[in-house]
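**Q** Kindly return the folded structure for what I paste below:
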Amino acid sequence: MRYDLVIFDNDGVLVDSEPISNRLLAGYLTELGHPTSYEDSIRDYMGSAMHRIHDVVLERTGQRLPEDFDDVFHARVFAAFERELRPVGGVVDVLEKLAADGVPYCVASSGSHERIRVGHRTTGLDRWFEDGRVFSSQDVGRGKPAPDLFLYAAERMGVVPGRCVVVEDSPLGVQAAVAAGMDVYGFTAMTPPGKLVGANRLFSDMMDLVDLLVSSAE
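**A** Below is the predicted model:
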């Protein structure tokens, strides 16, 4: 394998959370007087840190979201996670293979540390991501599409950016990985391939990722 570190996005890549969170986000924004469909939410906010939602709404409407917006939204999301969240199909097999082969990996997510922990605990993925393998946009000043989070994760894992590959399913995440000088594999299970411009490779089935990583060295 040509890479010294595999960096996973979380939502939509490790846990199948995007349908849940975007459904709830669209509903909550609509409640607050900002009509938003599920498709709108996927297009505008998928892969975003929370601050970007505030920024986009303010820019478009001139209105600020309520101060408790993040807390209310997260409470709704976490409750839904407990009922509905599942790991992305095939991702446990991928993690087992990376661990067996001694390939370093971590997660770098736009979500908060609490959101990552809740999702991993609910799906049983927490055993694959002990302390030191979990990085959040909370750890850096700017979330995706800025490269800061991926650069921070690589630094903490002791790997130079050029030896990292990022697994992403959002346009913002792909942009961030490219800006960080890392290769990026675009996961197209939920995202049209044409939206992941800049990805080195595209794949729609998580079970194909290991073969892609192996073939990258050939």
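
**Q** all contacts plus neighbour counts: C-alpha atoms, from now on.
**A** OK.

**Q** Contact partners for residue 145?
**A** Neighbouring residues of residue 145 by Cα atoms under 8 Å, 6 or more residues apart in numbering: 172, 173, 174, 175, 176.

**Q** now whichever helix or strand the last one is part of: how far from the chain's centre is it?
**A** Just to be clear, that refers to residue 176. Using DSSP states H and E, residue 176 falls within helix 171-179. Helix 171-179 sits 11 Å away from the centroid of its parent chain (Cα atoms, centre = their mean, to the nearest Å).

**Q** Show me what it is packed against.
**A** On a contact count with 3 or more Cα pairs under 8 Å, 6 or more residues apart in numbering; DSSP states H and E, helix 171-179 meets helix 148-157, strand 183-187.

**Q** One more pass at 6 Å, please.
**A** Using 3 or more Cα pairs under 6 Å, 6 or more residues apart in numbering; DSSP states H and E as the contact test, no helix or strand touches helix 171-179.

**Q** Can you give the contact residues for stretch 44-51?
**A** For stretch 44-51, contacts defined as Cα atoms under 6 Å, 6 or more residues apart in numbering pick out 110, 143, 170.

**Q** Let's compare: structure for the following, please.
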Amino acid sequence: MPKIKSGLAFDLEGPVVDLERNGHHAAHLKCAEAVGLTLTIDEAIQEIPHFLGGPDEAIAQDLYELGDKKLNPQEIHELKDKLFAEWLKGQKKLPTRAGIFDFLGEVKREGVPMSIGSAIKKKLAYDYVARAGLQEFFPQKMIVTGEDVVHTKPAPDIYLECARRLGVAPKNLIVFEDSGRGVQAGRAAGAHVIGMPVYYTQEVIKKLKDAGAQEIYSGWDKVDLKK
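**A** Model (predicted):
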């Protein structure tokens, strides 16, 4: 990781708050079963084009095209939302990626400004940050969402807005992402982009590299701020 010059921006879901494995992805796999597809995570990553990074509408369309057509894309999308909402309701405190609090604490002690750059709705982003106990690191004014920009990921708008709010040049921004669309957004903004995937597999690593990730780590304990 390059020595931090100015600021950091984090995609929220995946690198920071771990809603992917047991939340979004589990719901998508249940939707796949509803249209006659029995897939493991690895198979879903390989066979469903938008499985990593979404958006959900695109994943629903993928499942419709691959499945038995018993549900249309809208019905698949609605089922996914229902399943995810049920899972989310049962979480007293939202799970976070291992090591993220230690990493953020070190960044804060170094005096480096931080922001969130997420394509989700603002209300959800605020709720997730609060329920994960991350407010001390990410005040609401430093949470940029898809509602704050004209074009969402993979366009650069979200990370350009992160840089603006942090008061840094985009070229001095370091972005942490877990999806190809997010990596493309960071690179398009001119930032240095680091992959922090939920699944550290060769297939995922290749997707992130192909999207332009300049470094890829398996977890927060692997990232050295001093380098």
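
**Q** one step back: preserved in structure 2, out of the contacts of residue 145 of structure 1?
**A** Contacts conserved in structure 2 for the contacts of residue 145 of structure 1, counting by both residues aligned by TM-score structural alignment, their matches' Cα atoms under 8 Å: 172, 173, 174, 175, 176.

**Q** what do we get in structure 2 for the last one?
**A** Translated: residue 176 of structure 1. Using TM-score structural alignment, the equivalent of residue 176 of structure 1 in structure 2 is residue 185.

**Q** and that match, what does it touch?
**A** 153, 154, 155, 156 are the contacts of residue 185 of structure 2 under Cα under 6 Å, 6+ apart.

**Q** now that we have the contacts of stretch 44-51 of structure 1, which one has the most neighbours?
**A** Within the contacts of stretch 44-51 of structure 1, most neighbours by other Cα atoms under 10 Å means residue 170, with 30 neighbours.

**Q** Leaving out chain neighbours, which residue sits closest to that residue?
**A** With Cα to Cα, 6 or more residues apart in numbering as the criterion, residue 170 of structure 1 has its nearest non-adjacent residue at 5.5 Å, and that residue is residue 47.

**Q** what about whichever residue in structure 2 pairs up with that neighbour, which SS state?
**A** For residue 47 of structure 1, the aligned residue in structure 2 is residue 53 (criterion: TM-score structural alignment). In three-state terms, and counting by DSSP: H, G, I helix; E, B strand; the rest coil, residue 53 of structure 2 is coil.

**Q** Residue 53 of structure 2: neighbour count?
**A** 22.

**Q** Neighbour-wise, give me the winner out of the contacts of residue 185 of structure 2.
**A** residue 153 leads the contacts of residue 185 of structure 2 on contacts (other Cα under 10 Å) with 23 neighbours.

**Q** That one: what secondary structure?
**A** coil.

**Q** Aligned to it, what sits in structure 1?
**A** Match for residue 153 of structure 2 (TM-score structural alignment): residue 144.

**Q** what sits against that match?
**A** Counted by Cα under 6 Å, 6+ apart, residue 144 of structure 1 has contacts 172, 173, 176.

**Q** Kindly recompute the last result at 7 Å.
**A** Neighbouring residues of residue 144 of structure 1 by Cα atoms under 7 Å, 6 or more residues apart in numbering: 48, 110, 172, 173, 176.

**Q** which of the residues in the helix or strand residue 62 of structure 2 falls within are buried?
**A** Taking DSSP H and E as the definition, residue 62 of structure 2 sits inside helix 56-66. Using 16 or more other Cα atoms under 10 Å as the test for burial, helix 56-66 of structure 2 gives 56, 58, 59, 60, 61, 62, 63, 64.

**Q** what does stretch 91-110 of structure 1 give?
**A** Here stretch 91-110 of structure 1 shows 91, 92, 94, 95, 104, 105, 106, 107, 108, 109, 110 as buried, counting by 16+ other Cα under 10 Å.

**Q** List the residues that contact the equivalent of the first one over in structure 2.
**A** Structural alignment places residue 91 of structure 1 opposite residue 100 in structure 2 (criterion: TM-score structural alignment). Contacts here follow Cα under 7 Å, 6+ apart; on that basis residue 100 of structure 2 touches 16, 220.

**Q** how about the strands in structure 2?
**A** With strands called from DSSP state E, structure 2 shows them at 7-10, 114-117, 143-144, 173-177, 192-195, 215-216.

**Q** Show me what the second one is packed against.
**A** Looking back up the chat, that one is strand 114-117 of structure 2. strand 7-10, strand 143-144, helix 157-166 (3 or more Cα pairs under 7 Å, 6 or more residues apart in numbering; DSSP states H and E).

**Q** Between strand 173-177 and the last one, find me the angle.
**A** Spelled out, it's helix 157-166 of structure 2. What separates the directions of helix 157-166 of structure 2 and strand 173-177 is an angle of 140 degrees, with axes from the mean of the first three to the mean of the last three Cα atoms, to 10 degrees.

**Q** Neighbours of residue 133 of structure 2, how many?
**A** Counted with other Cα under 10 Å, residue 133 of structure 2 comes out at 16.

**Q** Same check on the one 5 residues further on?
**A** Counted with other Cα under 10 Å, residues neighbouring residue 138 of structure 2 total 18.

**Q** Skip the chain neighbours and tell me the closest residue to the equivalent of it over in structure 1.
**A** Aligned against structure 1 by TM-score structural alignment, residue 138 of structure 2 finds its counterpart in residue 129. If the residues on either side of it in the chain are set aside, residue 129 of structure 1 comes closest to residue 106, at 7.1 Å by Cα to Cα, 6+ apart.
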